[in-house]
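A.B. asks: Dropping the sequence and predicted coords here.
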Amino acid sequence: MQKELLKWLKDVGELDSARLISECSVDLLYVDTLFEMSSDRMTDLMDAQIGIPGKYYLKLQLDFQKEIKIIETQLMEVATALGMHIRSISWNPKIDTDKEVQMKISIIVRQAIFDEITLNKISWSGRLEEPDFLNRIFDLSKMPSFDSRFDNAYDDIHKHRIMNYDWEDDWVFTDRRFNLLHCEEEIFLKFLSLTINPVSRTDDEGVGQLIEIYNRNLSESGIEFYEKSKIAGKPIYGYREIAAGNASTSSADAKQRKIALVVGCSQYEFAGLLENPLNDAVAIKQNLESLGFDVMYAENPNLKDLKIKIDDFGTELEKYDVGLFYFAGHGVQVKGLNYLIPVDANLKSERTVEYDCVQVDRILSHMENAKTSVNLIILDACRNNPFERSWGRDLSQRGFAVMDAPKGSLIAYSTSPGKTASDGEGKNGLYTGELIAEIKSVNLTITQLFQKVRKAVMEKSKDTQVPWESTSLTADFYFNRK
């Protein structure tokens, strides 16, 4: 609440009050939930405790009467805007110690995390039954039941979530016994940690999705989840402050040697003209160069030129830490293998694809041999196959097939496997246009980046195009780390 109140005081021009509150702590203690008789609206009743440094405390009533009145009035306003009512406000001495960890996670951040879990229909308890999950954090046998038939919370929850299943899936986020919106941060973070612990969740995709949600929302609070150990090959995640000490990580990121090969195929001799791939390739090239990549570039290569360019890239890759391959143009899958179509290809039947196109595995092979720490392949090449009519093939074989990303790699597709992508109606293709819009975002992990791209593409295509990634990255990668 201190952060929200400080911003509000600045916004309304009360700078003296803002300076005072910037050195204080503001804690809200949950009292009760109020229900309006005329509607379903609920309001949390809270007590506010403002901690003030000792240098101000003794002269609080003498020198800061005006500021106190303004702060208390505006605190009421901010609380009301957040759906709360302040019952009382107390000013207490604030004792700072060197060991005190200042990790302030606001109600807004907590609610945003819970909203995303609910909207994405993620089971917060994973494979654990909900009372067993909660019992690892709280002693449910000593907590009250809301059902008069039972004398403890465990039996209450078991009845309504396992036997009857008559509570909503997000019930725990507003249950006042656990008070997750207002509880101590240690309890809140323990709850999040358990949702991604192997005891409750073993699917890598689900864990990755939750970590992305947590770290994106917690970044402004200066907290992140990270892999701290492994048990039986499964990662165990902890949380930590993002402090000045992490500047060395940022510095290390900046010193990574990064190389990219960017290819755009637009002027096909036997398949007509594609409007956007060259624009897409040029834009990606310019953005990567501005982000510290050495960029190799190929425009409308024929089969021979494309193979040479890829092999030259593979040779250079051995000198770098990060490798990126981007292709915009036509691509096709045949018998479960993915191929890039050069501009001189004349694919009269599926049998000629192997000889007239370049298999995507050629790039993956170079990346594996180079032993680069991070390898990225971005394929905006799932457009309609221009040779499809003459082949008479099954429509289920459209687009690209699924490829497993080797260790330390991420493969990004402009649409999901077996589907086709739009070439776009503007200067850039739909997928690459959204990628360009996000690629320079500061302190965005690559998984966060592609999630934002996916959401934007789905929204603009009305869910007809869903970008997709396959990843085995073992660490976060940032295009623009500050």
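C.D. replies: Done, it's in. Keep in mind it's a predicted model, so treat the numbers as computed, not measured.

A.B. asks: from here on, contacts and neighbour counts on C-alpha atoms
C.D. replies: Noted.

A.B. asks: Would you tell me which helix is longest in this structure?
C.D. replies: Looking across the chain with DSSP state H, the single longest helix is helix 65-81.

A.B. asks: name the helices or strands packed onto it?
C.D. replies: helix 2-11, helix 15-21, strand 84-94 (3 or more C-alpha pairs under 8 Å, 6 or more residues apart in numbering; DSSP states H and E).

A.B. asks: Among these, which comes closest to Ile68?
C.D. replies: helix 15-21 (7.6 Å; C-alpha to C-alpha).

A.B. asks: ok, second structure coming up, stack it against the first:
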Amino acid sequence: MIWRALVVLLIGVVGVAHAAWADIRDQRYVALVIGSGAYPGAAALTNAVADSGAIAARLHALGYSVMHLENPTQAEVMRTLAVLRWAAEDAQQVVVYLAGHGVMQAGQAFYVPVDALKRTQFDPPAQSPTEMQMGGLSQTVPLSAIVQALSDKPRNKIIFFDACRSVVSPIMDGIGGSRRAMEAGVAIAFASAPGTVAYDGQNGHSPFAQAFLRHVTQNAPPLEDVLRRIRVDVVRQTQGVQVPWVRSSMLQRAFVQPMSSAPNG
């Protein structure tokens, strides 16, 4: 009820771009892709927006109705999540891809919008926020909020977190989330291991985005095999420095591509 009320309040505020997304209301396969690179100073990322554009195009080619944001603020991300929850209410599968900066606190992952950082809060060599002095993590987007936006309906919900998981406070609650159990039917593919960075890349795309584009195709195998191939690919590209992780509560065999185009067997 809270999310539904929020959508009613925000539909008139979101604007023309989001109004066009109402067309996805009756679609079975829906995706949200966000790319953030216009961070201040040395925090800027060269490839994140290009990553999101390529991922959005790939998902659209596979049959998804795609919502795509470039360099959104925290408020814009939260408004879009409200619209996504409404528009994808009856979708069979929802995919979210996040490219940009991320952090961890107390075992939880947070996506960092472009308005959440200050120039003094960044360590350029490590490519990850080292301090969050602007009110803690209040200007970030908790990964848990994204999971909740996908709702607890029994459908496949797949999140690709192509961002760092650098720790800004000691991990208290274990890997990947809070003490609350993760809802069923969710798979989260992290580009990096807990407490480590995810690299922006030097060849036009991040290592994780390159691996995604290489392995998420019309004839891709089941999700579990795709995620394993992505992990091997990223480890190879980074010579073992970056190791993707997966957290899953999937209840059935899943494919990233719509089932109509999934291979048999």
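C.D. replies: On my side now, so go ahead. Just so it is clear, the structure is predicted and the values come from calculations on it, not from any experiment.

A.B. asks: And the helices and strands packed on helix 65-81 of the first structure: which comes nearest Tyr478 of the first structure?
C.D. replies: Distance to Tyr478 of the first structure, taken as C-alpha to C-alpha, is lowest for helix 2-11 among these, at 27.0 Å.

A.B. asks: list the buried ones in the closest one?
C.D. replies: Gln2, Glu4, Leu5, Leu6, Trp8, Leu9 (16 or more other C-alpha atoms under 10 Å).

A.B. asks: average gap between the helix or strand hosting Ala189 of the second structure and the first structure?
C.D. replies: Assigning secondary structure by DSSP states H and E places Ala189 of the second structure in strand 186-190. On superposition with the first structure, the mean distance recorded for strand 186-190 of the second structure (mean C-alpha distance after the TM-score superposition for the first structure) is 0.4 Å.

A.B. asks: Gly12 of the second structure -> the first structure?
C.D. replies: For Gly12 of the second structure, the aligned position in the first structure is a gap, per TM-score structural alignment.

A.B. asks: Arg351 of the first structure: which of the helices and strands packed on helix 65-81 of the first structure is closest?
C.D. replies: helix 2-11 (63.8 Å).

A.B. asks: Output the contacting helices and strands for the closest one.
C.D. replies: On a contact count with 3+ C-alpha pairs under 8 Å, 6+ apart, helix 2-11 of the first structure meets helix 15-21, strand 25-35, helix 65-81.

A.B. asks: circling back: which positions in the second structure sit opposite the longest helix of the first structure in the alignment?
C.D. replies: With TM-score structural alignment applied, helix 65-81 of the first structure matches no range in the second structure.

A.B. asks: circling back: between the helices and strands packed on helix 2-11 of the first structure, which one is closest to Ala456 of the first structure.
C.D. replies: For these, the distance to Ala456 of the first structure is smallest for helix 65-81, at 29.1 Å, taking C-alpha to C-alpha.

A.B. asks: Please list the residues outside stretch 42-49 of the second structure that contact it.
C.D. replies: With contacts defined as C-alpha atoms under 8 Å, 6 or more residues apart in numbering, stretch 42-49 of the second structure is touched by 34-39, 70-71, 99-100, 119, 122-124, 127-128, 200-201, 204-206.

A.B. asks: Quick one: the residues in the first structure that the strand holding Ala189 of the second structure pairs up with.
C.D. replies: The aligned range for strand 186-190 of the second structure is 409-413, by TM-score structural alignment.

A.B. asks: Okay, buried residues for the matching stretch please.
C.D. replies: Across stretch 409-413 of the first structure, burial judged by 16+ other C-alpha under 10 Å covers Ser409, Leu410, Ile411, Ala412, Tyr413.

A.B. asks: which among these gets closest to Ala252 of the first structure?
C.D. replies: Ser409 (19.2 Å).

A.B. asks: Counting neighbours, what do you get for the nearest residue in space to the closest one that is not next to it in sequence?
C.D. replies: Nearest non-adjacent residue to Ser409 of the first structure, counting by C-alpha to C-alpha, 6 or more residues apart in numbering: Asn375, 4.5 Å away. Neighbours of Asn375 of the first structure under the rule other C-alpha atoms under 10 Å: 29.
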